[in-house]
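Engineer: What follows is a predicted protein model with its sequence.
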Amino acid sequence: MRLTNGYKTSSEVWRSDATAVVEKLHKQLYAQQAESFARIRASIQKFTPSGSQTMPKREFERMLGGAGLFLTSQEQNALLRTLTGSTEITDVPVTAFMSALRVPLSPERFSLVSHLWESFGCEDSIPRGDFVARFVPTRHPRQRSGELSPEEVMRRFEASLDELGCQTDVSKDDFFGFFQELSACTPVEKEAVFENVVVSCFGLERKFTEVTATRLHKIMVQTYDKLRMLAPPLRAEVILPTRKHFYHKDSDERGSLDLQQFGDFLTGIGVRLPFHELRALFLAFAGEERGRVEFNAFHTILRELNAAPHRVRLTGSGRLALATGIGAGGGAGQSGAVPSSVFEKIRHHLLERSANGFGALSSSVRNADKGRKGYASPSEFRWVIREMGVTSLGEADIDRLISTFDVTQDGRVRIWDFKAAVRGDASLAPVREQALYDVWTALTGDPSAESVPISAVADVYDPSLLPKVKNQSWTHEQAVKDLLGFLGEETAIGEVNRASLFDFILDQSAAIPQDAHFLAYIERAFRLAGGAANN
C-alpha cells in the first residue's frame, strides 16, 4: 500500500534497492566478458543440494563468490528480501534469483531480436544447425577488439545453447532466452556491443534509424577525443595516432577503409557504436557513392575538429567562444559565450597572486582528473576554480565556463581544454611551438621518441632565466623542484613522456609574454644549440 504522504513502503524501498543490486551483478558479468549465466549456473549446482529448488542463505554468498561476483551484506539482504518478500530469510529460491537476473529486453533490443527471429522464417523453432551456421564469430565485437579469439567466441556461443538444452532445435522461448541473458550481461551504456552481436554476427539486414546532425557531431567529437588521448595535447600531434591506427586497419593497402575496416578502426581506438550510427558516421566520411573512407577526407574533418574544442577565438564583439569546426548542430559556447575578462581574471590571479603561477592551474586540473579522462563533472570544475584560489569570479562567470567547455552538453566539462584556453595555447606563436620540438629533439636525439629518462631532463635543466628565478622569488633549487614536482609520478618511475614535458613548458610560456624572452629562457633551460648557456 502506498502512503499518502509521498513516502514509499518498506517493500517498495526493497524493490528499488534490489533493482540496483541486479544492475551491479550485470555489470560484473560484463566485466568478466560473460554473455550468459553459465558461471552462475555452475556455481549454483555446486552449492545447492541435489534436486533442491532452494539454497541455504549461508551458501548464497559462497555461490556468488564461486561465480566471481560480489555483493555487500546490505545488498544481499535487499535482494533476498525482494525475492522472498520476508525479512526472515533462511533459504534462497534459486528459480526466483535466476528470473530476477534475466530482466526483460528493452523495447529497442526486443525489436532487434524479434527482427532476427523473423529473418529465419520459422514459427515455433529453428534447427540448431541453421542458428549456428548464421553466427560469424569473426564479426563479434570482442573478437574485433582482440579480447577473444574466434574459436573462443564460437565455443561460448555453442556452450550457451547447450545450457539452454538446445541440442537439435532452438525454440522461440529459448531463442529469446539466449538474447535475454546476453542483454543482461551487456549494460545499457554498452548498447553498441549488443547491437553489433545481433546485427553483425548474424548478418541481419535492418532498417537504419536516422542519426541526427547533432548526434553525428557528438560522435565525431568523441572520435577526436579518443585520438587526442593517444597523443600529446598539441594539434600537430593528433595526426600521428590517426595515421597509425587508420593504416593498421587498411589491410588491403588502398589508403582507405571499407565499412567493416572503419568499424574495426573505431573499436581499436575505443569508440563502440550501434550499427546504424557506425553506418551514418561512415557515410558522413565516405559518401554514398564512394563506399570507402579515404584517409585524406577523414583527416580533413579531424583537422577542423582539431581547431575546435580546445581552440578559443575572439568574436567580433570581443567575447570568447569556441570555434566548432563543424557546421550547424553543435559546439560549445552557444548558450552564453565567456567574456574575455573572465580569462583575464584567472590569468591575473595566476601571475600576480599564485605562488606557483600557472603551475597551480595544471596541478588543480591534474588532481581533478587523475584518470586522465580529459573531462570533469561541473562540481569538480568548481573545485578546480576554488583550488586555484580564484575568488574574483562570480557564479554566472563559472556557469558560462561550464556551459562553454561542456562541448556535448552531457555534464562532462573539458578541463584540459579549459586549461589550454587560460594559457592561450590556441594562439601559441609558431616560434614557441617549434621550440617545444627543438627541446624534445635535443633531449632524445629522436623527435619521434615517446619518452626520455628523467635524468636527461633534470641534469640539463637550468631555470636561471625563469622570471621567478630572475626576480629572486625562487631559488634555482626551488625551480628544479617545481619541475620534478610537476612531472610527479613520472619522476618516481624515471621516465618522462613528451606530453607531460610539453605541458610543463606551456605553463612557463604562458607566464612569459615576450617571444624573445621565452626563447632565451628555453634555450638556456634545456641547453639548445646557440642558447645562452652555450655562448
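Structural biologist: Now that the structure is in, tell me what you want to look at. Numbers count the residues shown, from 1 in each chain.

Engineer: going forward, measure contacts and count neighbours with C-alpha atoms only.
Structural biologist: Noted.

Engineer: List the contacts of Arg139.
Structural biologist: By Cα atoms under 8 Å, 6 or more residues apart in numbering, Arg139 lies in contact with 197, 200-201.

Engineer: Just among the residues you listed, which is most surrounded?
Structural biologist: Neighbour counts for the contacts of Arg139 (other Cα atoms under 10 Å) peak at Val197, which has 23 neighbours.

Engineer: Identify the spatial nearest neighbour of it, chain neighbours not counted.
Structural biologist: His140 (5.8 Å; Cα to Cα, 6 or more residues apart in numbering).

Engineer: tell me the contacts of that neighbour?
Structural biologist: Neighbour list for His140: 153, 196-197, 200-201 [criterion: Cα under 8 Å, 6+ apart].

Engineer: Take this one as well and set it beside the first:
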Amino acid sequence: MDWKFHYGELVNKVKYQLHAKGLDVITAIYDYYQSFDIDGSGQLDKVEFENFLRKVGMFLTTQELTVVFKHFDLNQDKQIHYKEFVEALRADFPDKRVAVVRYAFQSLDRSGAGALSLADLVANFRAAAHPRVKLREKQEDRVLAEFEAGLSLRADGDVVSEAAFLEFYADVSACLPAEKDEYFVDMVLDTWGLVSTQRVSELEDILYEKVRQRTHGADDEGKTAARVFRHFDKDESGSVSFEEFNQVLEAYGC
C-alpha cells in the first residue's frame, strides 16, 4: 500500500489514540510530549516521536511512521516542534463542529456584544454534563480545571471573544477523530445547557400544530396564539418571562 495517499487516515488514528488516553484538550498533551524531548530542544526527532506515539498507544510500521512524521514536520527539518504538532492536529476543524460552537457562543452572548467574561464562562460551564464525567472517566473538578486552563490561554485577560471561543474549541476538536462529530456536538450543547437548533425547529413545528388544533371557526392561528399570549402575560407588559413562556408550552402540551 502506498501510505503517502493515506496520511489522513493515519493522522485520524493519532487523534483516536489521544482521545482514548483521555487527552481532551491540546494543553493536556503538552506534558506527554515534553517527557519525550530528551535533549530539551522543544522538539522531537523521529525516534522520540515514535516513542511518544507508543506512549499514547499507537504502534506504526516503519512506512506509516515516515508518513505521519512528514505530515507533522511542517518545515521539513526532520524535527517536530510541539507547535507544529498542534498546528497539524488543529488544521481540520469540521464545519459541523464550527457551527455548534458558533451557536453556543451566540446563545451565551445574549447582549450581542461579541465578547464574554472568562469568569462567567467558567462559572456557567456544566462540567457535570461532560461525557467524560457522565461515563465516570474523569472527575468533574478535573474537567472544569482543564476547561478553565485551556480557555484562559485564548482569552484576553477576562475577555473571551467569539474568535477566542472558537480557537479553544478548535483545540478540543483537534483531539477528536473524525468519527466523533456527534460526541463533539453533544458535549458542547450539554456543557452549556443548550438545545440543538434542530430540536428548536422541531418544537416550533409542534407548537404551531398545537395552535392550529386549537383554532376554530372564524379565528386564525394568529388570533389563537395572541389570545393565549395575553392570558399568560399577567402584567400586560407585552412580553412573557421564561417562566410564563414555559407555562404556555405546558398549556399546549409541549
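Structural biologist: Right, received. Where do you want to start? These numbers come from a predicted model, not from an experiment.

Engineer: TM-score for these two?
Structural biologist: Overlay of the two chains. TM-score (TM-score structural alignment, normalised by the length of structure 2): 0.64; 199 aligned residues with a Cα RMSD of 3.2 Å.

Engineer: Now check structure 1 for the residue matching Lys138 of structure 2.
Structural biologist: Structural alignment (TM-score structural alignment) places Lys138 of structure 2 against Leu148 in structure 1.

Engineer: So that match lies in a strand, does it not?
Structural biologist: No: judged by DSSP: H, G, I helix; E, B strand; the rest coil, Leu148 of structure 1 forms no part of a strand; its state is coil.

Engineer: what about the closest residue to it other than its chain neighbours, neighbour count?
Structural biologist: Distance criterion Cα to Cα, 6+ apart; nearest residue to Leu148 of structure 1, sequence neighbours excluded, is Arg142 at 5.7 Å. Arg142 of structure 1 is flanked by 18 other residues according to other Cα under 10 Å.

Engineer: Next, work out how far apart Arg142 of structure 1 and Phe194 of structure 1 are.
Structural biologist: Separation of Arg142 of structure 1 from Phe194 of structure 1 (Cα to Cα, to the nearest Å): 11 Å.

Engineer: how about the helices in the stretch 251-400 of structure 1?
Structural biologist: Listed in chain order, the helices of the stretch 251-400 of structure 1 (DSSP state H, counting those that start in this stretch) span 259-268, 275-286, 295-306, 340-352, 359-368, 378-388, 395-405.

Engineer: buried sites along the last one?
Structural biologist: Along helix 395-405 of structure 1, these residues count as buried under the neighbour rule (16 or more other Cα atoms under 10 Å): 397-398, 400-405.

Engineer: That helix aligns to what range in structure 2?
Structural biologist: The aligned range for helix 395-405 of structure 1 is empty, by TM-score structural alignment.

Engineer: tell me the angle the first helix or strand past that helix going along the chain makes with helix 395-405.
Structural biologist: Counting by DSSP states H and E, the element after helix 395-405 of structure 1 in chain order, helix or strand, is helix 415-423. Here helix 415-423 of structure 1 points in a direction 120 degrees away from that of helix 395-405 (axes from the mean of the first three to the mean of the last three Cα atoms, to 10 degrees).

Engineer: and helix 415-423 of structure 1, which stretch of structure 2?
Structural biologist: Against structure 2, helix 415-423 of structure 1 falls on no residues (TM-score structural alignment).

Engineer: how far does that helix sit from the chain's center?
Structural biologist: What separates the centre of helix 415-423 of structure 1 from the centre of its chain is 19 Å, taken as Cα atoms, centre = their mean, to the nearest Å.

Engineer: before we move on, what about stretch 68-85 of structure 2?
Structural biologist: How far stretch 68-85 of structure 2 lies from its chain's middle: 26 Å, per Cα atoms, centre = their mean.

Engineer: hmm, who's touching it?
Structural biologist: By Cα under 8 Å, 6+ apart, stretch 68-85 of structure 2 touches 7, 10-11, 30, 33, 42-46, 49, 88.
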